[in-house]
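*Asks:* no sequence for this one, just the structure:
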């Protein structure tokens, strides 16, 4: 038995050594084939001797059985967010505050890349990885150990004198890996992921760790805590982590002045496209731990650190074509087909041009070279034309008279063109896609490909036909990829959708100019679809926030016999077309108050926070004006924060917002 244990430990050590050389040091000494052979040898040994298998075996990295959920764990020390800065003046102000706080003592800064990833805490007990916890709200997070062990650059065990400690780092996905995942999804007809950061966050929260293992996540570590305390300097922290076998970013500098900070910032602003992963700025910290302690914290952020955020990356590419897409209301959206270009973490090959006015204002033409960036690092947009490169033969873009045989028109005062024929299959498909979407009826399993197929087969001619699909069940089960299990799942989702509240049904109908908020507003003032149907233009217009366009659109919709017939079928199917008392605001504590949310909230989504405001009689809006009561700022706020400061609107941190809410309701919200 002793010989078997010795062989097993040596085999594990050999696999871990080569994993470290490959994933951390990037200096492999054996081929991939040789490594695979060594790994397979370990797997076979464990199959033959399951009684010897230990939790720190490298084979655990391939993922285990799916889990039912994640438990919440409190952090030993809070994982706080950093104050964001966007200008050189703000960096200088940070430096001035630090120097004032330290009363002219000699100190230094460290500057390092700000990875656009997900913060993770790794806790080691007796030299072995005990648990991995997400940042969460900064004070407690989710235990994702089953997924973290699949990250090959995270040591499962550590040799040396230090046995009990915590390491913090940033989990990320490389750009090539993100591209590979999206390519596979595109080939399967699945919706593409938005960016590497969101995909990383989602991967860490998957219940099936085998899928997480396939995502090939990476980590860079930056903090070592022993007994809740970091080492004497950030620089020393990095050195010790590296010696212990943790991956540490090689792009790290000690700066003795603000000018040296700017030099580091400028260098990586110019070089960030060279990196195989996304960064969105530079993290600057006071290097010495004793001075960090002296400076302390303000609210949820340290006074001794800040994050400098880069401007959105802008890249040049060519417009190969301008194509027209038809939406659920018949609106025609022009889309630029671009020479593929890698921007902010993903390859961009399309960008919305919105409408004819947008194209005319920027004079975008087929063949033009244009600058493309991503709004919020997610949505591609054409920002300007490179006129110096415009081909001599280029001509202004003009909308055609028809698309696929359907005439299009533009009403006076409208920004968009519209398809005149409501029976267009494209419009029918877009309407059904909207109806089944998550924020409307939320019918899981009815994706674009399925809707396209069912419309082409004549099974779906409008949204109400969804509730008559049962008659096609036998034929459906004969289709490729369908069977008893998948059809049953779809019909369960359809049946479940009948419980959606009135406001979501109304939103799902796709009335032009009636979005989610508009639907809530109408269902609040008209307690049933019958009341709304009988409302005239003046009655609608008298409601605060219902303008001419919305009122006219609602009247037009309910004057359409085809739409009324569809509503009749939906009623007979059992959908809810009346308000429930539970939908009413729980109190009027925030009556007359309007809130705007910007940035990433930690405790819940902006939508969920907005729902709290509405439940208390307040209003959530999407833009800031002098009439706005409060702007609630989360992590990485956008231009709405700047607008609030400019207009003198009261700005609340996320903590201040929840303190206000909890003071009004008299109890603490659970998150």
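*Replies:* All right, it came through fine. Remember, it's a predicted structure, so these values are computed and weren't measured experimentally.
*Asks:* only C-alpha atoms from now on, for both contacts and neighbour counts.
*Replies:* Fine.
*Asks:* surely residue 532 and residue 524 touch.
*Replies:* No - counting by C-alpha atoms under 8 Å, residue 532 sits too far from residue 524 to count as a contact (10.6 Å).
*Asks:* how close does residue 255 sit to residue 109?
*Replies:* Distance, residue 255 to residue 109, by C-alpha to C-alpha, to the nearest Å: 5 Å.
*Asks:* now swap in residue 267 and tell me
*Replies:* From residue 267 to residue 109 the distance is 17 Å (C-alpha to C-alpha).
*Asks:* so those two - more neighbours on which side?
*Replies:* Neighbours per residue (other C-alpha atoms under 10 Å) separate residue 267 from residue 109, with residue 109 holding more: 23 against 11.
*Asks:* the more buried one reaches residue 252, doesn't it?
*Replies:* No - using C-alpha under 8 Å, residue 109 is not in contact with residue 252; the gap is 10.7 Å.
*Asks:* residue contacts, the nearest residue to residue 504 once chain neighbours are set aside?
*Replies:* Using C-alpha to C-alpha, 6 or more residues apart in numbering and skipping residues adjacent in sequence, the residue nearest residue 504 is residue 440, 4.9 Å away. By C-alpha atoms under 8 Å, 6 or more residues apart in numbering, the contact set of residue 440 is 434, 504-505, 507-508.
*Asks:* and here is the other one:
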């Protein structure tokens, strides 16, 4: 018999740490579940909870009914009636890595030794858990999870969610059923909601100035939501259901609680039944037979998690067979037949040390946050995050010294979502946008009427703009020159006292020689602070040659750069056009213009109307192109490139000779097996189709791969032709008629020719207005 440790035998340090952790975790539970105002990220909360669980596993005597490890969710909030669930709502244990997932699967296998079973994989929606109760098909109660046994009655608010039926449809409606799911706010709707709240705050600030002058009490400012989950929870807890109704909440159901009058054999079969009753079920669920297939599902949505319409923070894996779920049972808080795989966190909290302003290649002044310490988010260490412009800083209410919520979605640049206001101590201060460029001294200003962004107008000589443009020119989206990265661009464009830098602008790139490269020196910077190091002997900023070794001989980097520059003289036309950093002209517009004109001189010789008529260009881009060409030094760049042997013309590819998809409008969504998203779009555009980002009645085809998202739903709603991988191949190889035939649809009739319109006289004034 094993002796049980007594309270007095637990080391004092362990008891103290347990008390500290229990108090801290409990505070975070209350903030998350009851106040919808967390001050730490989910990942940070999980770390604290795991430490608490580890302590209690080592010293079981520390476990009490009041411990946060023994609780599910939070207490019912004040102001809403408390209701008891007929069947308890449990929370899920987490697997943070493959080892923990495998351990769970091994436990299941041991318990079910010799029995066939399957895994049901589904996305873990980051929303608010809600329990719907239907009696004889009528929605009689909607409640939050609460403690798992007692939740909040939010029936009036849930009734405003359009996709939740007030009456179940179909046959065999049960006498009673509890249906569990997550209410969420789509990511796009979340951004729009916060933008509307920020706009309302701007209106209130303006009105408050007048109210202050009159001695009247100011309007309170609205709090922006930290993430979609908090936005959904806050919206469902509104005292006024009309406010809830104004917000585009959705729900996805994922389970059944108490039930009378029907039986189910598998969880996946239950979802089909719920769908038939008119309830919103997930489209991404998958039943698999092996753990390797579970891992494949986890990998797939780890790569595609941002193409789903709602936030997900993991994958839920369940034993599909209901009878076996009962055999496996549950702990006091979690089912043993299910586990939640958690993806690496994409949101963390960190302290904002300062805000600096960078000048981009088109002169835009962009504030960016510098964190006090690097933090790990989405699998990488970051210390900087974008804040877009001074208006975004104001709208997000970020102050210097704040603890902020930082997000890094996939490969996207880290972004500050907002401050954790509850952690302010009064020492925080407002950010003031600088009035002048810190690199050239030019006054920052909007470059056009209505432009929110401030820009440095010194495009020709500003060191920051020249450096950024050269780096972009060498990047993958432009000329893709190996050896011309950001560090090389910095070295090439910085002054060589007393001489000028070898690259004063883009025009100098193709004329570089080895003699110009060898003297170039760069500052040696501290890896932690980024500040220049000082020479111990002289006290001056320490410099080293970049393209030459200590003997003055060329490094490999010098030869590599010159060789690759020579090869870059024959790139596709669109790459040169994109590399010129013309405002508003990105890769998509550059490719469209290259396909249309096939000659750079022809592009700059075209009228604004001709440029704007190009598919995907429009008047703003057209005007920007002509304004760029009006600058003498811009034309000098082109002259130097031409003299260096750059080719500005190209022949049309053979497959574009007849443009078989001319006039079609196509939307591509989801992941295709045979094409990347960009590759699919390029294949369509090269054949004459117009590829758009939104589905409408004017869309001819929607190409839908795996995990297509809301565009798929809109296409189904509008009854549009949907092409899978095979159908997409038919469209590309045989045209639209064959694609419709592949779907079993009739061919479209050719529209009757319209009579020619009478020519109209247009005055010069009308032409200018156009």
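*Replies:* That came in fine, so what should we check first? Nothing here was measured: the structure is a model prediction, and the numbers come from that model.
*Asks:* after superposition, what is the TM-score?
*Replies:* TM-score of the superposed chains, computed with TM-score structural alignment, normalised by the length of structure 1, equals 0.54; 420 aligned residues with a C-alpha RMSD of 4.4 Å.
*Asks:* re the thing from before, inside strands: which ones of the contacts of residue 440 of structure 1?
*Replies:* Among the contacts of residue 440 of structure 1, none falls in strands (DSSP state E).
*Asks:* got these as CSV, with neighbour count and distance to residue 537 of structure 1 columns?
*Replies:* Shown next, in CSV, are these (neighbours: other C-alpha atoms under 10 Å; distance: C-alpha to C-alpha, whole Å):
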residue, neighbour count, distance to residue 537 of structure 1
434, 22, 26
504, 22, 23
505, 25, 22
507, 24, 19
508, 26, 22
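*Asks:* okay, these in CSV with distance to residue 38 of structure 1 next?
*Replies:* Formatted as CSV, the contacts of residue 440 of structure 1 follow (distance: C-alpha to C-alpha, whole Å):
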residue, distance to residue 38 of structure 1
434, 51
504, 56
505, 57
507, 57
508, 55
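*Asks:* nearest to residue 307 of structure 1 among these?
*Replies:* residue 434 (39.0 Å; C-alpha to C-alpha).
*Asks:* for the closest one, which non-adjacent residue is spatially closest?
*Replies:* Leaving out its chain neighbours, residue 434 of structure 1 is closest to residue 508 (C-alpha to C-alpha, 6+ apart), at 6.3 Å.
*Asks:* alignment lookup: the one you found to structure 2.
*Replies:* Correspondence of residue 508 of structure 1 to structure 2, assessed by TM-score structural alignment: residue 579.
*Asks:* pretty sure that match is touching residue 481, no?
*Replies:* No - here residue 579 of structure 2 lies out of contact with residue 481, judged by C-alpha under 8 Å, at a distance of 11.5 Å.
*Asks:* three-state assignment of the alignment partner in structure 1 of residue 418 of structure 2?
*Replies:* If you follow residue 418 of structure 2 across to structure 1 using TM-score structural alignment, you land on residue 384. Under DSSP: H, G, I helix; E, B strand; the rest coil, residue 384 of structure 1 falls in the strand class.
*Asks:* for burial, what's the neighbour tally of residue 384 of structure 1?
*Replies:* 15.
*Asks:* next one: residue 411 of structure 1
*Replies:* If we define neighbours as other C-alpha under 10 Å, then residue 411 of structure 1 has 9 of them.
*Asks:* ok but it is inside a helix, no?
*Replies:* No - Residue 411 of structure 1 is assigned coil when assessed by three-state DSSP, not a helix.
*Asks:* on that earlier part again, how much space between the residue nearest to residue 434 of structure 1 and residue 548 of structure 1?
*Replies:* Note on residue 508 of structure 1: its distance to residue 548 of structure 1, by C-alpha to C-alpha, is 22 Å.
*Asks:* ok, residue 496 of structure 1 next?
*Replies:* Residue 496 of structure 1 is 36 Å from residue 548 of structure 1, where distance means C-alpha to C-alpha.
*Asks:* circling back to that earlier point, ok, the match of residue 418 of structure 2 - contacts?
*Replies:* Applying C-alpha under 8 Å, 6+ apart, we find residue 384 of structure 1 in contact with 362, 370-372.
*Asks:* what do you get if the cut-off is 10 Å, keeping everything else the same?
*Replies:* Counting by C-alpha atoms under 10 Å, 6 or more residues apart in numbering, residue 384 of structure 1 touches 316, 362-364, 369-373.
*Asks:* equivalent analysis for residue 321 of structure 1, please.
*Replies:* 335-339, 350, 365-368 are the contacts of residue 321 of structure 1 under C-alpha under 10 Å, 6+ apart.
*Asks:* again, only this time at 6 Å
*Replies:* By C-alpha atoms under 6 Å, 6 or more residues apart in numbering, the contact set of residue 321 of structure 1 is 337, 366.
*Asks:* what's the answer for residue 456 of structure 2, then?
*Replies:* Residue 456 of structure 2 sits next to 363, 444 when contact means C-alpha under 6 Å, 6+ apart.
*Asks:* trace it over to structure 1, please.
*Replies:* Match for residue 456 of structure 2 (TM-score structural alignment): residue 419.
*Asks:* ok, and the closest non-adjacent residue to that match?
*Replies:* residue 408 (4.3 Å).
*Asks:* helix or strand: which one has that neighbour?
*Replies:* Using DSSP states H and E, the element containing residue 408 of structure 1 is strand 406-409.
*Asks:* after superposition, how close is that strand to structure 2?
*Replies:* Superposing on structure 2 and averaging over aligned pairs (mean C-alpha distance after the TM-score superposition for structure 1), strand 406-409 of structure 1 comes out at 1.9 Å.
*Asks:* against residue 377 of structure 1, how distant is the most centrally placed residue in structure 1?
*Replies:* Geometric centre of structure 1, nearest residue: residue 198, 4.3 Å, by C-alpha atoms, centre = their mean. Residue 198 of structure 1 is 11 Å from residue 377 of structure 1, where distance means C-alpha to C-alpha.
*Asks:* could you do residue 348 of structure 1 as well?
*Replies:* Look at residue 348 of structure 1 and residue 377 of structure 1: by C-alpha to C-alpha, they are 12 Å apart.
*Asks:* more neighbours: which of the two?
*Replies:* residue 348 (21 against 17).
*Asks:* the more buried one: what secondary structure?
*Replies:* At residue 348 of structure 1 the chain is in strand, as set by three-state DSSP.
*Asks:* who touches it in this structure?
*Replies:* 340-341.
*Asks:* ok, 8 Å please
*Replies:* By C-alpha under 8 Å, 6+ apart, the contact set of residue 348 of structure 1 is 338, 340-342, 380.
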